[in-house]
Every structure is written in structure tokens, then in C-alpha cells.
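**Student:** how would this look folded up:
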Amino acid sequence: MEHLQTQGISLPRLGLGTFRLQGDACRVAVESALSLGYRHLDTAEMYGNEEPIGAAIAAAGVARQDLHVTTKVWHENLAPDAIRRAFDTSLKKLKLDHVDLYLVHWPSRNMNLPAIFETLMKLKGEGRTRAIGVANFTTALLKTVVEEIRAPIACNQIEYHVMLDQTPVREYLAAKSIPLVAYCPLAQGRVATDEVLTKIGRKHHASAAQVALKWLLDQDGVAAIPKASRPESQQANLDALKVTLDDEDRKAIAALPKDTRCVNPGFAPAWD
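**Tutor:** Prediction:
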């Protein structure tokens, strides 16, 4: 597994997304992923599954230093005191003494960015999170965080897949050597039935989903966190790393429509 080095942490390029995994099903899925070799787990306060993930980590017996755990603070809890309360709750549920990466899950319209990052930097200084970052931040918001506040963010986690163009934010992140962590990397299953991806997959004895995933992971500075609850799906995502796409494949993928956004809640920012 390749890793991305960012702000003092080593981020495995393929991780396990856990949105909508709940209770025992979530615990079993995470235990399965860890047994298959996954070492990057992604969760959030809002997912309501930090407890079963903590139970799975405890049961798996993987050395803590070999594991990367990301969690996130919800956009309604971005006041300094609320961030601390949310963080303490997340850590307790995960049964950990620190997380590797703590993200602002979504920007909010009335947030005080300097105060937010002052609080996050204190958590980092206390050794309770090894790095801090953001999710769903636009280029304009990133510029404020990186160039004005000068916060040492380790990533921006955004929706990114073969069906959604993210060129402006991707180019900004690349210029600043900040990793892009792609959520919904399989467009919530939409890639599985795409004819172009299926045809490319046949050529490489791979599935359309594996082609879509490898297209992402072939890009410098990009990691991906597909959700997968079944061991077969988790293994298939790992096996995507073995696919070798050629220039013809990339050209065909580049020609796909890139205007499908799967996640666009009412509180989302004005996208790039």
C-alpha cells in the first residue's frame, strides 16, 4: 500500500469509508477490513458509528502506530468549546488516546475560521490529534485557511470520482502539496454500470468500479476511501491497486460527463 506523507502523518492511499455503516454491521465490516490489510479508517461524529469502530479496532489487535484513524467535527459544532466537546466524545467512543487526523466535516456560513483553527491547533499541540484538516472546502475557503490563517492542514476531503470534475480545487491542493482525499470515489455505485468503464474493465480483467478507483489512485496526491461492508467488496477495492490503465483508457475516462455530484446538502458551500 502506498502512503501520502502530509504534515507529519503517513496516510494510506486506500482507506475504508464508513458512512451509513451502523452497529454490529459496522463493527464486523471494520474487523473484516483490518483483517484484509486496511490500515486507514474514516469516520465522523455525524456518522454515529465511532463506538462500533472503536470496538473493532480493539478486537483486531492491530498495533496503534500501524493504524490511521480520521474523524470529523460536524458543522453545527464549530465554536471552540463545541469542538472540544465533540472531540472528547469522539475519542471516548473510539476508545483511543488520539486520532491521526481531525477534520472540519463541512464549512458553515457563520463560522469563525481563525478561532476554529486555533482550537484544532491546540488539540494537535496536546498530542490528541496528530494532524488537522478540512472536508468539503472550496478553493476560496482553502485560500483563507492556507494563505491567511496559515493552518497546517493535512488534506481536503471532497467528493471526487470519474463523474465529477474537481479540477480547480485539485489543482490548488496540488500546488500547495496538500493531499486530496476522495469520498464517494465510486459515485455511490453509479460507476458500476457505466458502459465505458465496463469496457475498459473487460480489457484488464477488472470491474468498472476497480477501473474508477485506479483512475483516482493514479493521480498524484490523491487518496480514496470507498465504503465497503462486504469482505468481497473490500478485497475488490484492494485489488484495484493492481490494475494498470493506459493512455487510451485515460482518454476514454476523460471524455465521460463530469457533472454528477452525489452529495449536495442544503448547507453545502457554493461549489467551485
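**Student:** when you work out contacts or count neighbours from here on, use the C-alpha atoms and nothing else.
**Tutor:** OK.
**Student:** can you give me the strands in the stretch 151-272 of the chain?
**Tutor:** 153-159, 180-183, 222-224 (DSSP state E, counting those that start in this stretch).
**Student:** out of these, which is closest to residue 266?
**Tutor:** Ranking the strands of the stretch 151-272 of the chain by proximity to residue 266 (Cα to Cα) places strand 153-159 first, at 15.6 Å.
**Student:** what comes into contact with the closest one?
**Tutor:** Strand 153-159 has contacts (Cα atoms under 8 Å, 6 or more residues apart in numbering) with 6-7, 101, 131-137, 146, 173, 178-185, 261-263.
**Student:** again with stretch 4-11
**Tutor:** Under Cα under 8 Å, 6+ apart, the answer for stretch 4-11 is 3, 12-13, 40, 68, 100, 130-131, 152-155, 178-179, 221, 223.
**Student:** got the buried residues for stretch 241-259?
**Tutor:** 241, 243, 245, 249, 253 (16 or more other Cα atoms under 10 Å).
**Student:** those residues in helices, which ones?
**Tutor:** Residues of the buried residues of stretch 241-259 located in helices (DSSP state H): 249, 253.
**Student:** any chance of the buried residues of stretch 241-259 in a markdown table with distance to residue 205 as columns?
**Tutor:** Listed next are the buried residues of stretch 241-259 as a markdown table, based on distance: Cα to Cα, whole Å:
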| residue | distance to residue 205 |
| --- | --- |
| 241 | 13 |
| 243 | 9 |
| 245 | 12 |
| 249 | 14 |
| 253 | 17 |
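**Student:** so which of the buried residues of stretch 241-259 is the closest to residue 206?
**Tutor:** Nearest to residue 206, judged by Cα to Cα, of these is residue 243 at 7.3 Å.
**Student:** let's see this one next, to set against the first:
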Amino acid sequence: MPLPKSFTMKVADGKTIEMPSPGFGTWASGDTGWCKEAVKTALKAGYRHLDCAWMYGVDHEVGAAIKESGIPRSEIFITTKFWPHFGAPEHVELCLDHCLRNLGLDYVDLYLAHWPYVAKPISRSALEVAQASPDATNEERGILMESRKPVVDWEHTVERIALQSGREGSFVPTWTAMQSLVRTGKTLAVGVSNFSIPDLEELLPHSAVIPISCNQIEAHPWFPNTSLIEFARARGIVTTCYSPFAGQRKDGATLLKDPTVVELAEKEGMDVGQLLQSWAVQRGTVPLGKSGTEGRIRRNFEVREVREETGKVLDGLEVRGGEGRTVDFSEGWGIPLFA
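**Tutor:** Here you go, the predicted structure:
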């Protein structure tokens, strides 16, 4: 049985749109040179879902790739996200405007809050000229820093995190501002990223007309995040998964070289990336794998059903004690995002 090529996503006023699967991730670690050609290769291979974010600093490259591909804008699903220092209600539209201008687009399909907390900017004027290139300083990005950490805007941070730090906060005003952007036509849908179950519960009572369309989280066999995915599915929230191949753990291990995963891939007649992407789609999520290599880009897109016994083994690979998580941007920021 073939795996689905898209997932139905709820949007405003009871309507739905299709989110193509798998998606192609565009996060760049310290370099943007790979991005334009990789995105062009992905689009040529059949990808129609590009996952972007202001903080990635590659919007110009992504926009150029879309233009040079010749593929109509209407056929490409584009997600972007605002970084926390744009998270106060009065600033969320500004970040979207930056993204649209840099991408050369009139709208995105999905606009996400990148994290469940809000940071303070240096000033509104600093945000208006903020730069998101990978080598930009925090000052150039417009992030207010104190003791080498972002200054948290506790008033607009999710209630769970604020309470853990002995403060009061609510993400609802920011969420309401995000919802208003759907009515402007600048985005077709809104959602969140890295939100826990309590964080989603905070927003659900305020999401009847314009829903939480998506929650983007880390998920892979070492860190399957199953309970969060099931919670979202039960409430009609699509889950997209960054880092589907994981990264490198503190002990140096990588999922792509995990002996069990390598053996399973061989049995399925796949390479490891293809297997991990297939597993993610088969469990009802949208993986956002990234690669700069043409062959891997193509194979990662060629997902297909894996045997039930293979899926069960992958389901059981979870690393206990929190060591399965390989992406933790909160490290060193002093913010309990994942508690």
C-alpha cells in the first residue's frame, strides 16, 4: 500500500488544505551556500513542501530557488516561523513581512511560533532592520541580551514555562495576533513549534474558528515523541517532524549509523534516510529531512510502506533518560522549554 503524499490540515472557518509530505528542511548551520541548489534539486525531485524560518537566514536562497525552478507558487506549500524576540503580539506580523519580502512571496501556507516562549527585542526599530544571516550577531538580529542570554518576555511566554520560573504568562495574546494574520491573507494557516501538551492546551480554547493547524517537533526513533503526536492527532493538529535523522548524541552516536537501523534499512532495500522518512510518514507525521546531496534528496523523498515488524522495532528504539533528544536549542538559555 503506498504511503500518503499529503496530509489534510485544518484551516480557518472549518476548511482544510493539503500539506505535501515529505517536506524539505532548509535549516543551515553556519552556511547558506548549499541552500539554493539543494532546494532546486528537491523541487525537481518532486518535493512540494519547503520548511523555512526567519532564523535560518536562507529566505533569499529559497526564494531564488523557487523562482528558478519554474514551478508555480500555487503548487508549493511553504512554512515559515518567527523567532521568540518577534513574539510580542505587536511584532509577529513584522517577522512575517520580513520573511515574505526575503522569499519574494505574497503569502505563506503556514506561519508558526518557533518556540513556546517570547524574548524581548532591543527595540521595534531594531526589529525593523533585523538580519537573520547565520553569522549575524544577536545585536544585528535585534535580540536583547543580558549576561549573554536573551531577556525573556515572561508576560507573553506560555503559562507552563512562566509558572516554572515563578512568574505569570500567557501565549494567548500572541496566538490571537497570529490568527489575525490569516484574515490578512499573508498566511493560510497558523500553528506552533516545540509546544508541549500543556502548551497546546493553553491555546485550544482559543482555536475554534482559526485552529492550531500544526505543531512542529523533534521526532525520530531515538525520540519518538509518541504521546505528543497522539494528543495532536486526536485534536486534528498535524505534526511535522524536524530532525527526522536525529543528530549526534553526546556520546558521538548517530541514528544514521545505528546498527539496528542500518540492518533494517538493508532488509527493506532502502538507505537509512529513506527508511526513517518512510517510518515517519507511516506513523502519520510529516518528516522534514534535509540534505545537500542530490542522491539523498531524491531517495529521502521516495518513501514507501515498511513491514509491520520493521515499524515495531523502530518504535522501540527510544533512548531513555532524555538522551534520545539531539536538538535542544534551549541549552544555555536558562529556559525550561521541555519540562
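**Student:** follow-up on the earlier one: show the buried residues in the contacts of stretch 4-11 of the first structure.
**Tutor:** Among the contacts of stretch 4-11 of the first structure, those classed as buried by 16+ other Cα under 10 Å are 12-13, 40, 68, 100, 130-131, 152-155, 178-179, 221, 223.
**Student:** make a PyMOL selection of the buried ones in the contacts of strand 153-159 of the first structure.
**Tutor:** The PyMOL selection below is limited to those of the contacts of strand 153-159 of the first structure classed as buried (16+ other Cα under 10 Å):
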select buried, resi 6+101+131+132+133+134+135+136+137+173+178+179+180+181+182+183+184+185
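**Student:** residue 62 of the second structure pairs with which position in the first structure?
**Tutor:** In the first structure, the residue paired with residue 62 of the second structure according to TM-score structural alignment is residue 53.
**Student:** one more: residue 270 of the second structure?
**Tutor:** Residue 270 of the second structure maps onto residue 206 in the first structure, with residues paired by TM-score structural alignment.
**Student:** give the contact list for residue 262 of the second structure.
**Tutor:** Neighbouring residues of residue 262 of the second structure by Cα under 8 Å, 6+ apart: 256, 271, 272.
**Student:** now these as JSON lines including neighbour count and distance to residue 104 of the second structure?
**Tutor:** Shown next, in JSON lines, are these (neighbours: other Cα atoms under 10 Å; distance: Cα to Cα, whole Å):
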{"residue": "256", "neighbour count": "17", "distance to residue 104 of the second structure": "35"}
{"residue": "271", "neighbour count": "19", "distance to residue 104 of the second structure": "35"}
{"residue": "272", "neighbour count": "24", "distance to residue 104 of the second structure": "35"}
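**Student:** which of those fall within helices?
**Tutor:** Among these, DSSP H puts residue 272 in helices.
**Student:** across to the first structure, which of the contacts of residue 262 of the second structure hold up?
**Tutor:** With both residues aligned by TM-score structural alignment, their matches' Cα atoms under 8 Å, the contacts of those that the first structure also has are 256, 271, 272.
**Student:** where's the first one relative to residue 338 of the second structure, distance?
**Tutor:** Computed as Cα to Cα, to the nearest Å, the residue 256 of the second structure to residue 338 of the second structure distance reads 24 Å.
**Student:** equivalent analysis for the second one, please.
**Tutor:** Counting by Cα to Cα, the gap between residue 271 of the second structure and residue 338 of the second structure amounts to 31 Å.
**Student:** and the helices in the stretch 151-272 of the first structure?
**Tutor:** Along the stretch 151-272 of the first structure, counting by DSSP state H, counting those that start in this stretch, helices occupy 167-175, 195-203, 208-217, 231-239, 247-254.
**Student:** an error on my part: the question was meant for the stretch 1-150 of the second structure.
**Tutor:** Taking DSSP H, counting those that start in this stretch to define them, one finds helices in the stretch 1-150 of the second structure at 35-45, 59-69, 92-103, 124-128, 138-141.
**Student:** can you list those in JSON lines and add mean neighbour count and distance to residue 300 of the second structure?
**Tutor:** Output for the helices of the stretch 1-150 of the second structure, formatted as JSON lines (neighbours: other Cα atoms under 10 Å; distance: least, Cα to Cα, whole Å):
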{"stretch": "helix 35-45", "mean neighbour count": "22", "distance to residue 300 of the second structure": "10"}
{"stretch": "helix 59-69", "mean neighbour count": "20", "distance to residue 300 of the second structure": "19"}
{"stretch": "helix 92-103", "mean neighbour count": "20", "distance to residue 300 of the second structure": "25"}
{"stretch": "helix 124-128", "mean neighbour count": "15", "distance to residue 300 of the second structure": "36"}
{"stretch": "helix 138-141", "mean neighbour count": "18", "distance to residue 300 of the second structure": "33"}
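**Student:** closest to residue 280 of the second structure out of those helices?
**Tutor:** Of the helices of the stretch 1-150 of the second structure, nearest to residue 280 of the second structure by Cα to Cα is helix 35-45, at 18.5 Å.
**Student:** between the closest one and helix 59-69, how big is the angle?
**Tutor:** 40 degrees (axes from the mean of the first three to the mean of the last three Cα atoms, to 10 degrees).
**Student:** where does helix 35-45 of the second structure end up in the first structure?
**Tutor:** Under TM-score structural alignment, the match for helix 35-45 of the second structure is residues 26-36.
**Student:** tell me which residues are up against the matching stretch.
**Tutor:** Defining contact as Cα under 8 Å, 6+ apart, one finds that stretch 26-36 of the first structure is touched by 16, 18, 49, 52-53, 55-57, 59-60, 62, 228-231, 234-235.
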